[in-house]
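>>> Structure of the sequence below:
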Amino acid sequence: MDKWIELVKAKMSELKVTQEILAERLGMSQGGVGHWLTKRRQPGIDDMNRVLQALGMEFLEVALVIREPESSPDDEMPLSQKYNPYFRYPVSGWREPAEVRDGEQAVYGKARFELSDYHAQGAAFWLKVAGDAMTAPSGISIAEDMLILVDPAVSAEPGKLVIAQWPDSAEATFRKLIEEGGQRYLVPLNPTYPKVLYTEECRIIGVVVQATAKF
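So this is what the prediction gives:
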């Protein structure tokens, strides 16, 4: 709930949308919106998603993850611990992953989503890692079949893991962006693969903000 409020307030500030304007878009009273944003009342999942859509964030959706209680079933557990708001993002493919950003509807039609507690700055999407170019012998290592969450709105600075695409390639590539001697390179975490000079011809699709494995 706190993350949803933080996201909504940040977007309202960015768009200069007041509670009164937001309430008008939602067809409800300003006081009702105020109660949600001050946690005096808790909106349902449908209402949380209505607010996101009213602020132009159709690519985000709030979902619920139910945790199994660690204590016995007879013990009472606060709802805040049992039910936790997550965002869900579409899973894309490596061919033209920018379609997620430029045309979300096509990707959402595939009806495959994965959850994350990360609230994106842009139209984030998941990719499934292929190959072992980002599998390192030590330190940060992202193995094949892991899911990575990509946020197109995060600034691609040296040191970040990025998804990039060359104009003559149909598929994107997953590498670490580094800077050496005034030049930027796309570097694999696996030292058996070569690093590549980054030029203006190469387009950074997004920055990897999370990686997860499924068992």
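
>>> hey, let's count contacts and neighbours off CA atoms from now on
Noted.

>>> all helices for this protein, in order.
Along the chain, counting by DSSP state H, helices occupy 2-15, 19-26, 30-37, 45-54, 79-82, 99-102, 104-108.

>>> Throw the ones you listed into CSV and include distance to E171 and mean neighbour count, thanks.
Output for these, formatted as CSV (distance: least, Cα to Cα, whole Å; neighbours: other Cα atoms under 10 Å):
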stretch, distance to E171, mean neighbour count
helix 2-15, 32, 14
helix 19-26, 40, 16
helix 30-37, 42, 16
helix 45-54, 31, 16
helix 79-82, 41, 10
helix 99-102, 12, 17
helix 104-108, 16, 15
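
>>> ok, for Q210, nearest residue in space, not its chain neighbours?
Nearest residue to Q210, sequence neighbours excluded (Cα to Cα, 6 or more residues apart in numbering): L149, at 5.1 Å.

>>> circling back to that earlier point, just send the helices of the chain back as TSV, with distance to E179 too.
Below are the helices of the chain laid out as TSV (distance: least, Cα to Cα, whole Å):
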stretch	distance to E179
helix 2-15	32
helix 19-26	43
helix 30-37	42
helix 45-54	37
helix 79-82	43
helix 99-102	27
helix 104-108	32
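
>>> The structure of the following sequence is requested for comparison with the preceding one:
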Amino acid sequence: MDIAGRLRAKMADANLNETQLGKKSGVPQPTINRILSGESASPRMPTIAKLAKALRVSPEWLMYGNGDDAFDSNVEATIGPTRYYEYPEISWVQAGVACEAMDLFNVGDFEDVHPSDAWAGPNGFWLKVRGPSMTSSNGMSFSEGMIILVAPGSDVESGQYVVAKLIDTNEATFKQFIWDSGRAYLKPLNYSFPTVEMDDTWSIVGRVVDAKWPRSVL
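Okay, the predicted model is just below:
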């Protein structure tokens, strides 16, 4: 059994779905989904430690299958030092002009400040997910109220998640970027919403490099 199988089995034992485990552990639901799907076969040890604690299993067993799955509350996993970065949470209106006006922001402009171990560049920022367009009933999902970390100016590949904006109005949106047959599209994860073809009226603000529930709802 691989890490995905061990994680899935313990989630079933605890009667937890991805979203519930994310809230209980503090690990973003998209990260849990990547582990379960096999996309992330070697997650970071801090992530494993959080999941193991939430599921009351040994981190070593969950990660490697070593020993038994017994949980020892008197033993803390040695996960090594982790470097964290802090980025401001800004509004969607600010996101639309982020590339041009980021140097004008001051502390009073921020909604909040959140940490991440993902590097989003010197001008990275968080946004709170609005609406259900990126909520899926299966697989990857970003529920309303989650926060996403945007790395402005990052290179984007097909299948990655981005914040894009309409150039004329600076109205920003969060979607999956798809490149197909020489054309670019902004695809929602909720099939009730339409996929939009990107033309010269759109531009990419940045790539999403992290997602999680804010501390207030964990």
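
>>> Contact partners for the residue nearest to Q210 of structure 1?
By Cα atoms under 8 Å, 6 or more residues apart in numbering, the contact set of L149 of structure 1 is 124-127, 208-211.

>>> Show me what it aligns to in structure 2.
Taking TM-score structural alignment, the alignment pairs L149 of structure 1 with L149 from structure 2.

>>> For the residue nearest to Q210 of structure 1, give its distance to V207 of structure 1.
Distance of L149 of structure 1 to V207 of structure 1, given as Cα to Cα, to the nearest Å: 8 Å.

>>> mean distance, the longest strand anywhere in structure 2 to its aligned residues in structure 1?
The longest strand of structure 2 (DSSP state E) is strand 202-212. Superposing on structure 1 and averaging over aligned pairs (mean Cα distance after the TM-score superposition for structure 1), strand 202-212 of structure 2 comes out at 0.6 Å.

>>> For that strand, buried residues please.
Buried residues in strand 202-212 of structure 2, counted by 16 or more other Cα atoms under 10 Å: 202-212.

>>> what do you get for stretch 194-203 of structure 1?
195, 198.

>>> give me the number of residues near M140 of structure 2?
Look at M140 of structure 2: counted by other Cα atoms under 10 Å, it has 18 neighbours.

>>> measure it to L62 of structure 2 for me?
In terms of Cα to Cα, M140 of structure 2 sits 21 Å off from L62 of structure 2.

>>> cool, A98 of structure 2 as well?
A98 of structure 2 is 40 Å from L62 of structure 2, by Cα to Cα.

>>> Which position in structure 1 pairs with G159 of structure 2?
G159 of structure 2 maps onto G159 in structure 1, by TM-score structural alignment.

>>> Where in structure 1 does whichever strand or helix holds A12 of structure 2 fall?
If you go by DSSP states H and E, A12 of structure 2 is part of helix 3-13. Helix 3-13 of structure 2 corresponds to no residue of structure 1 when matched by TM-score structural alignment.

>>> Check which element follows that helix along the chain.
Where DSSP H and E defines the elements, the next helix or strand beyond helix 3-13 of structure 2 is helix 18-25.

>>> Would you mark the buried spots in the helix or strand just after that next one?
Remark: after helix 18-25 of structure 2, the chain's next helix or strand is helix 29-37, criterion DSSP H and E. By 16+ other Cα under 10 Å, the buried positions in helix 29-37 of structure 2 come out as 29-36.

>>> I'd like the residues you listed laid out as JSON lines, including distance to Q94 of structure 2.
Shown next, in JSON lines, are the buried residues of helix 29-37 of structure 2 (distance: Cα to Cα, whole Å):
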{"residue": "Q29", "distance to Q94 of structure 2": "26"}
{"residue": "P30", "distance to Q94 of structure 2": "25"}
{"residue": "T31", "distance to Q94 of structure 2": "27"}
{"residue": "I32", "distance to Q94 of structure 2": "30"}
{"residue": "N33", "distance to Q94 of structure 2": "30"}
{"residue": "R34", "distance to Q94 of structure 2": "30"}
{"residue": "I35", "distance to Q94 of structure 2": "33"}
{"residue": "L36", "distance to Q94 of structure 2": "35"}
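
>>> if we can go back for a sec, relative to W61 of structure 2, how far out is the match of L149 of structure 1?
In this view, L149 of structure 2 and W61 of structure 2 are 31 Å apart by Cα to Cα.

>>> before we move on, what about L186 of structure 2?
Distance from L186 of structure 2 to W61 of structure 2, counting by Cα to Cα: 40 Å.

>>> out of these two, which sits in the more crowded spot?
L186 (22 against 18).

>>> Wait, the more buried one touches E197, no?
Yes: using Cα atoms under 8 Å, L186 of structure 2 is in contact with E197, at 6.2 Å.

>>> Which residue, other than its chain neighbours, is closest to L218 of structure 2?
K23 (5.2 Å).

>>> burial measure for the one you found, as a count.
If you count neighbours by other Cα under 10 Å, K23 of structure 2 ends up with 18.

>>> can you check P132 of structure 2 too?
P132 of structure 2 has 17 nearby residues by other Cα under 10 Å.
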